[in-house]
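S.K.: Okay, here's the prediction I keep looking at, along with the sequence it came from:
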Amino acid sequence: MPTPPESTKASLSYRVHARARERWPALTSVDVRFHGSFAYITGQLPDGTTQPLCRLRYGGYANQWGFAIYLASKDKYEDSFLPDGNSAGTAEEALDCACGLYLNDPTAWTTD
């Protein structure tokens, strides 16, 4: 699997942080960390609790990432589908899907 270049990592981090500030005020911060071809996104709640949200898989394109949701019940990530039915999409779509679940906001799953 390809690993994202540093420019793509920086772009992804910027986009995730911008979307979190714009759409998810219940998160005090988000953390994006990289390991190989994967980016792991974790949110921090106001009480200091951290919540793993999702894992993104780099497939060679900066604007298209494979999506895996974090399953708290199994303490692992599982490949999943975004609300539009695709298994890959933008970082913003992935963040919205995961936050819709963990922050209890199903409006995140509506597609235009």
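M.R.: That came in fine, so what should we check first? Numbering: from 1, shown residues only.
S.K.: drop to CA atoms for contacts and neighbour counts, all remaining ones
M.R.: OK.
S.K.: Pull out the buried residues from the lengthiest strand in the chain.
M.R.: In the chain, assigned by DSSP state E, the strand with the most residues is strand 50-61. For strand 50-61, the buried set under the neighbour-count rule, 16 or more other C-alpha atoms under 10 Å, comprises T50, Q51, P52, L53, C54, R55, L56, R57, Y58, G59.
S.K.: Use this one as the comparison:
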Amino acid sequence: MSKQTSEKPCDPPSTLEMAIGGLIQVFHSYSGKEGDKYKLNNGELKNLLQGELCGFMTGSNDPKAVEKIMADLDENKDGEVDFQEFVLMVAALTVACNEFFTGYTRGEEKEKAPCPKKA
């Protein structure tokens, strides 16, 4: 006897599915403007960080912040950030925010928030 399952597509997509789609859309909306369409060069990364993560960037007074981020992200040292390297950055930021807010809800004091607070 076989089991019958009623698999139907998620409509609307789940929050996580939307987040995954958003990551892909954001990356590709900035990549390839000046070169390889599947990678971000330094200028494209700067535009992405300023346009999409401005809450993280506004706390930095370091004029070389983007260059430092690029150096950290560019694991294969090709001078560009591919999608996998970009996702690793987003994952690291997400972990840092989770750790901050987990500590915040427990009443632990934090000197500086690693992620922007909602107003």
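M.R.: Nice, I can see it. In this text the structure is predicted, and so the values were computed from the model without any measurement.
S.K.: Post the TM-score for the overlay when you can.
M.R.: The TM-score (TM-score structural alignment, normalised by the length of structure 1) is 0.33; 62 aligned residues with a C-alpha RMSD of 4.2 Å.
S.K.: hmm, back to that, which pair of the buried residues of strand 50-61 of structure 1 spans the longest distance?
M.R.: For these, the maximum inter-member distance is 27.1 Å, found between T50 and G59 (C-alpha to C-alpha).
S.K.: If you count contacts, what does whichever strand or helix holds G43 of structure 1 end up packed against?
M.R.: For G43 of structure 1, the enclosing helix or strand under DSSP states H and E is strand 38-44. Other elements packing on strand 38-44 of structure 1 under the criterion 3 or more C-alpha pairs under 8 Å, 6 or more residues apart in numbering; DSSP states H and E are strand 29-35, strand 50-61.
S.K.: re the thing from before, same list, the buried residues of strand 50-61 of structure 1, but as TSV with distance to G43 of structure 1 please.
M.R.: Formatted as TSV, the buried residues of strand 50-61 of structure 1 follow (distance: C-alpha to C-alpha, whole Å):
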residue	distance to G43 of structure 1
T50	6
Q51	5
P52	6
L53	7
C54	10
R55	12
L56	14
R57	18
Y58	20
G59	23
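S.K.: Point out the other helices and strands that the longest helix along structure 1 packs with.
M.R.: When structure 1 is parsed with DSSP state H, its longest helix is helix 6-23. Counting contacts by 3+ C-alpha pairs under 8 Å, 6+ apart, helix 6-23 of structure 1 packs against strand 29-35, helix 91-102.
S.K.: how about 10 Å then?
M.R.: Applying 3 or more C-alpha pairs under 10 Å, 6 or more residues apart in numbering; DSSP states H and E, we find helix 6-23 of structure 1 packed against strand 29-35, strand 38-44, strand 50-61, helix 91-102.
S.K.: hang on, the earlier thing: now distance to C99 of structure 1 too, for the helices and strands packed on strand 38-44 of structure 1, in JSON lines please.
M.R.: Below are these laid out as JSON lines (distance: least, C-alpha to C-alpha, whole Å):
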{"stretch": "strand 29-35", "distance to C99 of structure 1": "11"}
{"stretch": "strand 50-61", "distance to C99 of structure 1": "7"}
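S.K.: Which one, of those strands, ends up nearest to L95 of structure 1?
M.R.: Here strand 50-61 is closest among those (C-alpha to C-alpha), at 7.3 Å.
S.K.: Taking strand 38-44 as reference, get the angle to that closest one.
M.R.: 150 degrees (axes from the mean of the first three to the mean of the last three C-alpha atoms, to 10 degrees).
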